[in-house]
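Visitor: sharing a model that was predicted from the sequence below.
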Amino acid sequence: MHRTIAAFMVAASLAGTAEAQTSPPPGIPAATTSSQAMPAFSLDAALGAAGVSSAAGTPATSTATGGGVSGPGGSTQTALPSIGAATANVAAATAARRVAGLRPNPELQTQVENIGGSGAYRGVRSSETTVGVALPLELGGKRPARVALANARLTRAQIQAEIARADLRLRVTQLYIEAAAAERRSEVLAEQAGIANNAFRVSSERVKAGDVGPIEQQRADVLRINAQVAADSATRQAQVARSNLETLLNAPVTGPLDRTWFERIDGYGPPRPLDVEGTLALVAAQADVRTADAQVRVARSLRVPDLTVSAFARRLAATNDTAAVVGLSIPIPLFNNGNAFVAQSQAEQTQALALRSLAIVDTRQQIASAQTEVANAAATARAAGGPGLAAAQEAARIARIGWSQGKFDQIALLDAERTLSQTRQTYVDALAAYHDAQARLDRLTTPAPTISGDDR
């Protein structure tokens, strides 16, 4: 009688487990009914909350103003720190360009001579008062050189603002991927804990019925405890991952994350050669070269001395007469002739050229590595979520039936269940790795925007 009851409980428990495992999409358990009723919080919604374009690689026109971003529903929220810093940098460079175009201010000068002396020059009786204006004249093309340097720096600041947006887009995407993967792992391990709990109850009944020894119950109890600990840990990891995403967005993340997007794998194949010249990294390096070129131009212009032209009116107190005074001054480049500054600027120009060449090599290597990671992760995910998962599910199904009929021992059953759980986790990890590599590849290949006022 006890054996009949135990066999019935085994069949019912395993049937319920098998039904739970066949209902969700391949490789991942289904979400709860309450979460299915809520609309999914998509990656586009997360990017919109961060105020960045949802389409990676979409060029945008840089502007020098704008301290806020538009959140979901058209509401305006405070810019995230990285975007706010980049926007302020553009505003500062714009102001610096206006400053560079200004001419030197004239000087108002006055002199009083022949006072406080002796004899005829006692007091102010023979004083000579001179009042006039001195106007510095910049020579050597200093003002155009300053403007060119300011334009180059403004262009670099605008590119840096686009880099900040691309980096923020990548960071939001990676946190979203991390949160989505953590939730899927939590679901897998929670189901595994349920299976281990059922196996422990069945083992207890079989021990009571005298079908197996107590060691089987003890083994099932250990596995049940370990599975529950792993499930609890995965739950906490999912909560932390969602909290990190909310902290970055400074907005609540409600509802389940987009399961359809997470499980989608786009087409992949052999890596395709990409032109790195138009990417943000290369355009930024080229902007640094143009800035260094403009700095050399400024340094050379500073070697030409400036003139100061002055015109004065002098009053002679002794005769109460007035006379005009004209002056011209030019500095003598005796101690500083500007050669050191030119040498420094030329060295920085050489450095910028070398860094640009290095950026080409690094960008090509990083793109090639990301393309390989995308292909490998996609292949792993398709294998783990397709034939690999089907084989693991079938092996677990056969092990359950054989164990319930006494043909397989508990070790074979547990090994099959563990393999199925590991295959599901491998599928989730491969999906996370695929999306992460794809996000990094999109960041590396983000085209440079059209910069307004770009002085090339």
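Guide: Good, I have the coordinates.
Visitor: switch to C-alpha atoms for all contacts and neighbour counts from now on
Guide: Fine.
Visitor: contacting residues for the residue minimising distance to the centre of the chain?
Guide: Centroid-nearest residue in the chain: Asp167, 2.3 Å away (criterion: CA atoms, centre = their mean). By CA atoms under 8 Å, 6 or more residues apart in numbering, the contact list for Asp167 reads Arg443.
Visitor: structure B:
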Amino acid sequence: MRIERPAKARVCWRWLTGVLVCAEVWWGGTLLRAQPAGGQDGGDTPGELVLTLEACVRRAVANHPQLQAARARVATAQAARRQARLWPNPELELASEDGPLNRGSFAEESKQTVGVAQTIPFPGKKRLESAMARLELTRAEHQWRAVLLSVIREVKLARVRVLGWKAVLEATRESVKVAEALSAAVHERFRAGAVGEVDVLRAETLLEETRLELEEARIRWREALQELALLVGAPVRDKLDVVGRLREEPDPALVGRQPAEWLPHHPLVVAGRAEVKRAEVAVTRSSREAWRDVTLRVRGGRAGPADDVVAEVGLTLPLPVWDRGRYRMTEALARREESQAALAAGQRELLLTWEREKLRLEGTAAQVRRLRREVLPRTEKAVDLLRAGYQAGKFDLLVLLDAERAAAEARRAHARALLEMNLAHVELEALMDAEMPELFWEDGSSETKPRPETVTPGQVEVER
């Protein structure tokens, strides 16, 4: 059954519906105008994110999970250091004893006392434990520095790969254009009967090889772009604007530095030395395990029906009968030997990495210089001369195209060598940059921060 509304009700309903529609359109337009250009999620549109080196580092160290874990380990070591200074808590003792069970009232005739028991650590134990906790904190701080340098290294390598493979990609595109022109010219000469089928196959093979190299360069560039985007916490996109240029020459100060200048200050080495010193202190601490902590008791109360006032003083001293601390000493000695071997292995690995990357840097730098100073000028000059000769009718088009192909190959080789040189340069920077610039601190502040404490072999300050 259909119910007809009155005319005035229909008019009011239509008017109210129109008002609601207008309000919805106005509100929706306001929301759209208030949204950022990237869409509803407020993200950046492709191509709007400009990444300099400083921006990449700041974004990467802001919320990197490895840095968060390292900071948590530092906070754990700080709490453990404060805990190591504290004595055990005293114990409240309530006793009711020496009361008869077969006669009278136990509560009236027993001795009732209340007291406190305090465990007193053996002299020197808390001092050694505090020193061990301090060295553990030093190790955690320098491990955090090592993680920070590792994150910066990853960001720099990803950025260099993006810039380097982009240059290789552009050079390979030029090679593809020259190979396509050369293949078209050979096909035209083949139709005219000037060249044979072998020349056609050779030109087509060269073109396909160049196209394969172009696809490889495009894949490597996209992989580097994706890696950098993941490191800096940006959406994966192809239009990230990575600002900067690759280094044309290595830093002479970096190449000239010797291991004696940077190895003792490397965070991993300092952390290893702190661990060795902590193991040495642990050996001294384990030698005192045979001397147990004593417990002092003081109690007072009433005894018997006469409510005599009583006081008691007691001392508990564990006897080292079964456990004399021998195995703890053996464990501490083994851990000291392990820490010493780990320190030596870490220093050796750093030295091997330094030698390998230095040789790589020197070799690629020599290739870059030779390509830039000798090969590229000669190929460009040969192309100019052959182009002038072709325009004058002295040379064939195939000769000019072959010279252009050689010039394109030289530019691509230069781009690859420049990429390898910059990668090796970043690896050496990661080894030698023990003093980090201000912009590399993870909180983004600009003030100069003090360097964490350095532990030298055979020297430790024991807190008292």
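Guide: Everything's here; your move. None of the values given here were measured: they were computed from a predicted structure.
Visitor: can you give me the TM-score here?
Guide: Once superposed, chain against chain, the TM-score is 0.75 (TM-score structural alignment, normalised by the length of the first structure); 392 aligned residues with a CA RMSD of 3.3 Å.
Visitor: tell me the counterpart of the residue nearest to the centre of the first structure in the second structure.
Guide: Counting by TM-score structural alignment, Asp167 of the first structure lines up with Ser150 in the second structure.
Visitor: what of Glu183 of the first structure?
Guide: Under TM-score structural alignment, Glu183 of the first structure pairs with Lys166 in the second structure.
Visitor: not counting its neighbours along the chain, what's nearest that match?
Guide: Trp221 (6.1 Å; CA to CA, 6 or more residues apart in numbering).
Visitor: and the one you found? What does it align with in the first structure?
Guide: Counting by TM-score structural alignment, the partner of Trp221 of the second structure is Ala238.
Visitor: wait, doesn't Ser13 of the first structure sit right on Asn198?
Guide: Yes - using CA atoms under 8 Å, Ser13 of the first structure makes contact with Asn198 at a distance of 6.5 Å.
Visitor: which parts of the stretch 301-450 of the first structure are helices?
Guide: Assigned by DSSP state H, counting those that start in this stretch, the helices in the stretch 301-450 of the first structure fall at 339-385, 387-404, 410-444.
Visitor: mean shift between the first one and the second structure?
Guide: On superposition with the second structure, the average gap between helix 339-385 of the first structure and its aligned counterparts reaches 2.6 Å (mean CA distance after the TM-score superposition for the first structure).
Visitor: strands along the stretch 1-150 of the first structure, start to end?
Guide: 68-70, 76-78, 107-113, 128-137 (DSSP state E, counting those that start in this stretch).
Visitor: name the helices or strands packed onto the first one?
Guide: What that stands for is strand 68-70 of the first structure. Helices and strands touching strand 68-70 of the first structure, by 3 or more CA pairs under 8 Å, 6 or more residues apart in numbering; DSSP states H and E, are helix 43-50, strand 76-78.
Visitor: identify the residue nearest Val325 of the first structure in space, chain neighbours excluded?
Guide: Phe312 (4.8 Å).
Visitor: run a quick neighbour tally on the equivalent of the one you found over in the second structure.
Guide: By TM-score structural alignment, Phe312 of the first structure lines up with Arg299 in the second structure. Neighbours of Arg299 of the second structure under the rule other CA atoms under 10 Å: 19.
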